[in-house]
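> Have a look; sequence and predicted model below, questions after that.
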Amino acid sequence: MPNVLYIDACGGASGDMLAGALLDLGWPLDELRALAAAMGLADTRLEAKVVEHNHLRALRLEVDCAEKQPHRHLRHVLEHLDRLPADVAEAAGRVFRRLAEAEARVHGIEVERVHFHEVGAVDAIIDVTAFCAGLAWLGWPRLVCSPLPLGQGFVDCAHGRLPLPAPAVLNLLGGVPVRPWPAEEETVTPTGAALLSTLAHQFGPLPAMRLEAVGVGGGSRQGQCGPNIARLLTGQEDDGVLRDELVEIVCHIDDMQPEDIPLAIARLMSAGALDAAAAPLQMKKGRPGWRFIVLARPEQAEELAALVLEQTTTLGVRLRRMGRMILPRRVIEVQSPWGQARIKVSSTSQGPRLHPEADDVAAIAQRTGLAPAKVRQELTALAAAQL
């Protein structure tokens, strides 16, 4: 399985292009047909259509159905997605929730009132499902995406004639690197923008990797200034270190009760923060205070920043997007004399690193009276023998 997938959006990005590129990598179309049936999308014909752009061969997912672009709310889309495998449903649900939030901001309404028009039709649901299910087929590699080319001009849609890039696309691509496209045409669709801004771990140049395979997806139009294609490159990153992006949310607090700090940290962790911490700080006029730090996935940054404003006494927060390097890790279970226990296993260039879960060590130590260090030593030895 590849551990990295690079999306070269050289000619733009749309749902049918990205799905077509996965099919070109070898993902079986029959798997997608089975998922469409599971979602209850009857009378839908799916084909991997060969298209040509500037004499380059590509595949495009073609969806043909009897349905004529119905209006759906987010809850209706999620009802279809809930019938998918759990990991695919979760990823696709995040894409549509992000899309609904962008549409809500554009129209100045609540998310629950958003009517999906083009992006709520069967073909958009299939495109999002296809991309998420194709990533699952690849083993959920780390996703790195090139800067996105944005054309200008106008596009006709259910809301009438709108400027390009489409308003929802601009809302979705906040913080994402983009570049100009020298033609008046739509290069990045709302579906493509939602998929990439939600699921990509990082945007930037091609990472160092051993190239294994390339899939080429093509769009429905012929590009004026270049081929309307997106290329997916799969491979293995050489250093064994995973990379992604996160957002650091920081504020300084000098008027909050110390006993309330752990409660705020717990609330943020339960809301999806990657980490949350507080450190003592000497502030202006010699006042003692706290430096409050939260690490968030980019798509959750605004939500968690709002939660910091709600759960602490700060009047403002600072947000900074940054790269992160992490070791690959997994959790295994060992059968110990005191019952099952979880061990976190991280991979380094010098071999595995083992760390028993602190909650399990504490529970065993409390139950048996053994010193935590002794329990940790025994669990580590059992895990090493199991690997």
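Alright, I've got the coordinates.

> all contacts plus neighbour counts: C-alpha atoms, from now on.
Will do.

> and the longest strand along the chain, what does it pack onto?
Among the segments of the chain that qualify as a strand by DSSP state E, the longest is strand 242-253. Here strand 242-253 is seen to pack against strand 142-145, strand 202-203, strand 288-296, helix 301-311, strand 318-326 when contacts are counted using 3 or more CA pairs under 8 Å, 6 or more residues apart in numbering; DSSP states H and E.

> Centre of the chain to that strand, how far?
Distance of strand 242-253 from the chain centroid (CA atoms, centre = their mean, to the nearest Å) equals 16 Å.

> before we move on, the earlier item: relative to G219, which of the helices and strands packed on strand 242-253 is closest?
G219 lies closest to strand 142-145 among the helices and strands packed on strand 242-253, at 17.7 Å (CA to CA).

> Included below, for side-by-side comparison, is a second structure:
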Amino acid sequence: MLLYLDCFMGISGDMMLGLLLDLGVNEEKFFHLLNTLPLEFSLDIKTVQKNGISGKKVSVLYPEQHQHRHLNDIYEIIEKSSLPSEVKDKSKYAFKLLAEAEAKIHGTTIAKVHFHEVGAIDAIVDICGSILGVYLLKVDTVIASPLPLSRGFVNSAHGPIPLPAPATLELLTGIPVTPAPVEGELVTPTGATLYRVLVNKTEPVPPSGSILKTGYGAGSRDYLYPNLLRGILFAETPVKAKTVVLLETNMDHLFPEALGYIFNRLLLEGALDVFITPIQMKKNRPGVILSVLCPETDEDRFVEIIFSETGTLGIRRRRIERYEAEREIIKLNTRYGLIPVKIGRFRGRVISVHPEFEVCQKAAQEFKVSFKEVYEEALAVWQEKFNS
């Protein structure tokens, strides 16, 4: 299942909760699991209209409190619940992101951060409930539109602050944004955190596919435009294989240095893959098969390169299909400098994490440590940053 979040008026925790309930989350399971949080609260759920469009408005009701929680207090609340382990892990990660943002803004550490608004019961319920709702809907991938960059001022526990709120702005690092259509807090710290935790990819328009259902979560304020978060549920589209061309030739006349040069040139020219296989040729001579995988559109160019560089007299070709994972390079700040890490995803799920070999090798030489130490440090930073 794929969920597209149309954030034309931003995102907040209560809007996300309302949207998920409007999309048809199993309410019996939802309320049973959410109520295992060791907190005193209830949910007030109403159907409201914004500019003539109906949506669900969720308010978290709880006794007045003046408690400022630390990160470990919130971890303890989450762990004491009966939420699924995946929901617990993502919820704790969400509050860790919030703690990091607050710590940076206030010049302290995440352990010493006193949560104010984001440590209140409604924020805990909004975050845990939203992550639980996505889990119960069996959503594999979440794609979302860019977020509107709020403008104006808002009151906080420290007095009036500019919008986006500093913690929100910190959480929006790396997320595409657009100008806000109105003045006001369209993206809350809780909303920005949920975006960071749940969204696999940002796209300005919904994907192609078969629409199963749409839903709307309503915000508290009224603006010129409907203050709604829209969600579109798609059936997961079948993965399509891409057609590529495999070019191959048998050779027994080139010396190793020439083979190495040709191998590197083909990759630099944009070949999808190049590999060499040892074979025995006629008269029992040792030889190799040079195999080149390339896009169909580049076939003629690679045929010409192979003929001119190798002097071979024939090239075989086959059209084949292959499935491709999504790839992304991120740079992680480690003890050994910035290390690029290649992330592989399939349907939004991470399937591989590989620090770049050449950069790890250079760092190992520069810091006079083993390659293994640099490689494992990069993996550890990834684990801490994205999976803790």
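Sure, I can see it. Since the model is a prediction, treat every value here as computed from it, not as a measurement.

> TM-score of the superposed pair?
For this chain pair, the superposition-based TM-score is 0.66 by TM-score structural alignment, normalised by the length of the first structure; 274 aligned residues with a CA RMSD of 2.4 Å.

> hang on, the earlier thing: with distance to R33 of the first structure and mean neighbour count as added columns, please give the helices and strands packed on strand 242-253 of the first structure in CSV.
Putting these into CSV (distance: least, CA to CA, whole Å; neighbours: other CA atoms under 10 Å) gives the following:
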stretch, distance to R33 of the first structure, mean neighbour count
strand 142-145, 25, 23
strand 202-203, 30, 22
strand 288-296, 35, 21
helix 301-311, 35, 17
strand 318-326, 36, 13
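
> separation between L3 of the second structure and G152 of the second structure?
Per CA to CA, to the nearest Å, L3 of the second structure is found 31 Å from G152 of the second structure.

> More neighbours: those two, which one.
Set side by side, L3 of the second structure and G152 show more neighbours around L3, with 27 against 13, by other CA atoms under 10 Å.

> and the more buried one, what does it touch?
Residues touching L3 of the second structure, when contacts are defined by CA atoms under 8 Å, 6 or more residues apart in numbering, comprise V139, T141, V142, I143, G231, I232, L233, F234.

> Quick one: map it onto the first structure.
Following TM-score structural alignment, the counterpart assigned to L3 of the second structure within the first structure is L5.

> What is the equivalent residue in the second structure for K374 of the first structure?
Counting by TM-score structural alignment, K374 of the first structure lines up with no residue in the second structure.

> can you count the residues close to K374 of the first structure?
Residues contacting K374 of the first structure under the criterion other CA under 10 Å number 12.

> Which parts of the stretch 251-388 of the second structure are strands?
Taking DSSP state E, counting those that start in this stretch as the criterion, the stretch 251-388 of the second structure carries its strands at 273-280, 286-295, 316-322, 326-334, 337-346, 349-355.

> So which bits of the top helix by length along the first structure are buried?
Ranked by residue count under DSSP state H, the longest helix found in the first structure is helix 86-107. Within helix 86-107 of the first structure, the residues that count as buried by 16 or more other CA atoms under 10 Å are 88-89, 91-104.

> Just send the helices and strands packed on strand 242-253 of the first structure back as TSV, with distance to E212 of the first structure too.
Output for those, formatted as TSV (distance: least, CA to CA, whole Å):
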stretch	distance to E212 of the first structure
strand 142-145	15
strand 202-203	20
strand 288-296	32
helix 301-311	34
strand 318-326	23
